[in-house]
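> No letters, just coordinates:
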């Protein structure tokens, strides 16, 4: 990983009043020796669905939210690892690029429901509307067998993340948001599209990269995944190159001004309210 990370990260986090180091996401053909993995799952692919080979009751019995896995990795300061046979859930398998298109069963489950089984999550008006969204999103296929998320401090000198994931409440988050524009000169650098929470930290960032767009993604809006983050917390995902620019240039930004010091005071009050100091 770039030497600037080890040199500047601690002070960078302190300046922003971020109480937790960010996580790095990368793909690899080698499963980390120490990592948290979800239960095994029948691959929920449309091909297997069409052949009637998926036992959906068994699939949902082994359900394990991707964000839940990352939350446990955050608390234990270790890695979370996902694969095509251990994706966490059918939605995660799709959003992490292990299969596409999404199955008809999940399209119905997320929208209007399945008679006699599920009333539906009602996150989109119809299966057809959701299919249109998923076709546009078109997740980038996972480029290796494993998708791994681990603390930045766990990356070796010869490793580098593809994406950097922050988890933050509004005060530090406003610093990240504004700093993204400072280092890119793009007033629309931060995007916040509809998605499952795992889509916000994986799928949409890679979607923008594939289109040649340098974007940060604000996420964590998925009601089903809110139980896996502390109150008031959202995610903020940036490409690794953008993160390096933040570390390199934050000293030149508003983060050194009196204006930011007022935000720091609010961040301290927030931490006190949540019993963090």
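Perfect, I can see it now. Bear in mind that the values here come from a model prediction, so they are computed numbers and not experimental data.

> Going by C-alpha atoms from here, please, whenever you check contacts or count neighbours.
Will do.

> All the strands of the stretch 1-150 of the chain, residue numbers only.
23-28, 80-82, 146-151 (DSSP state E, counting those that start in this stretch).

> Please tell me how far residue 75 sits from residue 82.
Summarising the geometry, the distance separating residue 75 from residue 82, computed by CA to CA, to the nearest Å, is 17 Å.

> okay, those two: which has more neighbours?
residue 82 (26 against 9; other CA atoms under 10 Å).

> can I assume that one is in contact with residue 148?
Yes: Residue 82 is within contact range of residue 148, at 6.4 Å (criterion: CA atoms under 8 Å).

> How many neighbouring residues does residue 193 have?
Applying other CA under 10 Å, I find that residue 193 has 13 neighbouring residues.

> in stretch 2-18, what's buried?
5, 9, 12-13, 15-18 (16 or more other CA atoms under 10 Å).

> Kindly apply the preceding question to stretch 66-74 instead.
66-71, 73-74.

> now stretch 175-186
By neighbour count with 16+ other CA under 10 Å, stretch 175-186 contains the buried residues 175-183.

> okay, those residues in CSV with secondary structure and distance to residue 221 next?
CSV is the format used below for the buried residues of stretch 175-186 (DSSP: H, G, I helix; E, B strand; the rest coil; distance: CA to CA, whole Å):
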residue, secondary structure, distance to residue 221
175, helix, 19
176, helix, 18
177, helix, 16
178, helix, 20
179, helix, 22
180, helix, 20
181, helix, 22
182, helix, 25
183, helix, 25
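
> and which of these is nearest residue 117?
For residue 117, the nearest member of these is residue 177. The distance, counting by CA to CA, is 41.6 Å.

> out of the buried residues of stretch 2-18, what pair is the most spread apart?
Pairwise distances across these peak at 16.9 Å for 5 and 17 (criterion: CA to CA).

> Tell me which entries of the buried residues of stretch 2-18 lie within helices.
Those of the buried residues of stretch 2-18 mapping onto helices are 5, 9, 12-13, 15-16, per DSSP state H.

> The chain: helices as residue ranges?
3-16, 46-50, 56-61, 66-76, 90-95, 104-110, 127-137, 170-184, 197-198, 204-210, 240-249, 258-273.

> closest one to residue 163 among these?
For the helices of the chain, proximity to residue 163 was assessed by CA to CA; helix 240-249 is nearest, at 5.1 Å.

> ok, second structure coming up, stack it against the first:
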């Protein structure tokens, strides 16, 4: 990442969102970060819980063997296959065999949903997560992820829509928590106008974030535009200053 751009964002973030948590970013590579490699899971482990450490400033590197959830492997791009009977797992379950999450009304509806969510293929063997201020010049993030309260989200949402006429410049797709911070925003990178993704509505992932926090994941090209627009946007107005003071007072920490 360009150091001047990094410093510019950090200065603006402190000015307009003082007290708010810094975002994290991720990129892929074929080389592990052995010093910060995630441990091999013992049973199920949600990657959203692991990312709490990244949000506190500890980089983490994952591969297919250190992700403790079949959904996480799929939505981070390391596995395209679905778990057996997935259409029942996401819906009504199978009596005496499989408990259903009941996130969709029927197995057939799950199958139809999956036609709209093609698996993302990781461009490298390892995915690296780092907090924004911990990134070096060699790090080239694909997506920047904010974990934020409603006041911060209002600023990010409005800033994302500042330079476009389309009222749907941000979208909130149905999906696992990890899908809304990696899979969907990475898919958006293929678009000429990549959209930020509002997420963390996944009931299963909610226990791993504070009760007043959602995610806002921004594909890198869109993030650069948002940063460039900060100083001519609503962020310099008295209206935002009223919100900004409340953000600073409340704070928003992992």
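Done, it's in. It should be emphasised that the depicted structure is a prediction, and the values quoted were computed from it without experimental measurement.

> Once you drop chain neighbours, what's closest to residue 48 of structure 2?
residue 208 (6.1 Å; CA to CA, 6 or more residues apart in numbering).

> In contact with the one you found, which residues are there?
Residue 208 of structure 2 makes contact with 48-49, 52 under the criterion CA atoms under 8 Å, 6 or more residues apart in numbering.

> same thing with residue 171 of structure 1?
Shown here is residue 171 of structure 1, whose contacts under the criterion CA under 8 Å, 6+ apart are 263-264, 266-267.

> 10 Å - rerun?
Each residue near residue 171 of structure 1 by CA atoms under 10 Å, 6 or more residues apart in numbering is listed here: 16-18, 260, 262-268, 270.

> Trace it over to structure 2, please.
Aligning on TM-score structural alignment places residue 171 of structure 1 opposite residue 151 in structure 2.

> What separation is there between its match and residue 73 of structure 2?
Relative to residue 73 of structure 2, residue 151 of structure 2 is positioned 32 Å away (criterion: CA to CA).

> From residue 199 of structure 1, how far out is the counterpart of residue 231 of structure 2 in structure 1?
For residue 231 of structure 2, the aligned residue in structure 1 is residue 251 (criterion: TM-score structural alignment). Computed with CA to CA, the distance linking residue 251 of structure 1 and residue 199 of structure 1 is 31 Å.

> And these two? Which one has more around it.
For residue 251 of structure 1 and residue 199, the more surrounded residue by other CA under 10 Å is residue 199, and the numbers stand at 28 against 13.

> if I line the two up, what does residue 61 of structure 2 land on in structure 1?
Under the pairing rule here (TM-score structural alignment), the equivalent of residue 61 of structure 2 within structure 1 is residue 81.

> give the contact list for the spatially most central residue of structure 2.
Centroid-nearest residue in structure 2, with CA atoms, centre = their mean: residue 181, separated by 2.4 Å. Remark: with contacts taken as CA under 10 Å, 6+ apart, residue 181 of structure 2 is in contact with 25-26, 48, 75-76, 143-146, 175, 196-200, 215-219.

> Now check structure 1 for the residue matching it.
Checking TM-score structural alignment: residue 181 of structure 2 goes with residue 201.

> which residue sits closest to the alignment partner in structure 1 of residue 122 of structure 2, ignoring its sequence neighbours?
Correspondence of residue 122 of structure 2 to structure 1, assessed by TM-score structural alignment: residue 142. Distances taken as CA to CA, 6+ apart place residue 97 nearest to residue 142 of structure 1, at 4.7 Å, with adjacent residues excluded.

> What's the one you found aligned with over in structure 2?
Pairing criterion TM-score structural alignment: the partner of residue 97 of structure 1 within structure 2 is identified as residue 77.

> so how many other residues sit close to its match?
Applying other CA under 10 Å, we find 23 residues neighbouring residue 77 of structure 2.

> so what's it up against?
Taking CA under 10 Å, 6+ apart as the definition of contact, the neighbours of residue 77 of structure 2 are 63-64, 71, 119-125, 127, 179, 182-183, 186.

> Please pick the buried ones from these.
Among the contacts of residue 77 of structure 2, the ones that count as buried by 16+ other CA under 10 Å are 63-64, 71, 119-122, 127, 179, 182-183, 186.

> what's the closest of these to residue 99 of structure 2?
Closest to residue 99 of structure 2 out of these is residue 71 (16.1 Å), distances taken as CA to CA.

> right, and the closest one touches residue 182 too?
No: Residue 71 of structure 2 is beyond contact range of residue 182, at 11.8 Å (criterion: CA atoms under 10 Å).

> Give me the common contacts of residue 82 and residue 148 of structure 1.
Between them, residue 82 of structure 1 and residue 148 share the neighbouring residues 27, 31, 35-37, with contact defined by CA under 10 Å, 6+ apart.

> Format those as TSV; extra columns: distance to residue 58 of structure 1 and neighbour count.
As requested, these are arranged in TSV below (distance: CA to CA, whole Å; neighbours: other CA atoms under 10 Å):
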residue	distance to residue 58 of structure 1	neighbour count
27	27	19
31	25	15
35	24	15
36	21	19
37	18	20
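
> Leaving out chain neighbours, which residue sits closest to residue 87 of structure 2?
Spatial nearest neighbour of residue 87 of structure 2, excluding adjacent residues (CA to CA, 6+ apart): residue 107 at 4.6 Å.

> Can you say which of the helices of structure 1 is nearest to residue 153 of structure 1?
helix 3-16 (8.0 Å).

> Can you check what angle separates the closest one from helix 170-184?
With axes from the mean of the first three to the mean of the last three CA atoms, to 10 degrees defining the directions, helix 3-16 of structure 1 sits at 140 degrees from helix 170-184.

> Packing partners of helix 3-16 of structure 1?
Under the contact definition 3 or more CA pairs under 10 Å, 6 or more residues apart in numbering; DSSP states H and E, helix 3-16 of structure 1 sits against helix 170-184, helix 240-249, helix 258-273.

> Just give me the match in structure 2 for residue 128 of structure 1.
With TM-score structural alignment as the criterion, residue 128 of structure 1 matches residue 108.
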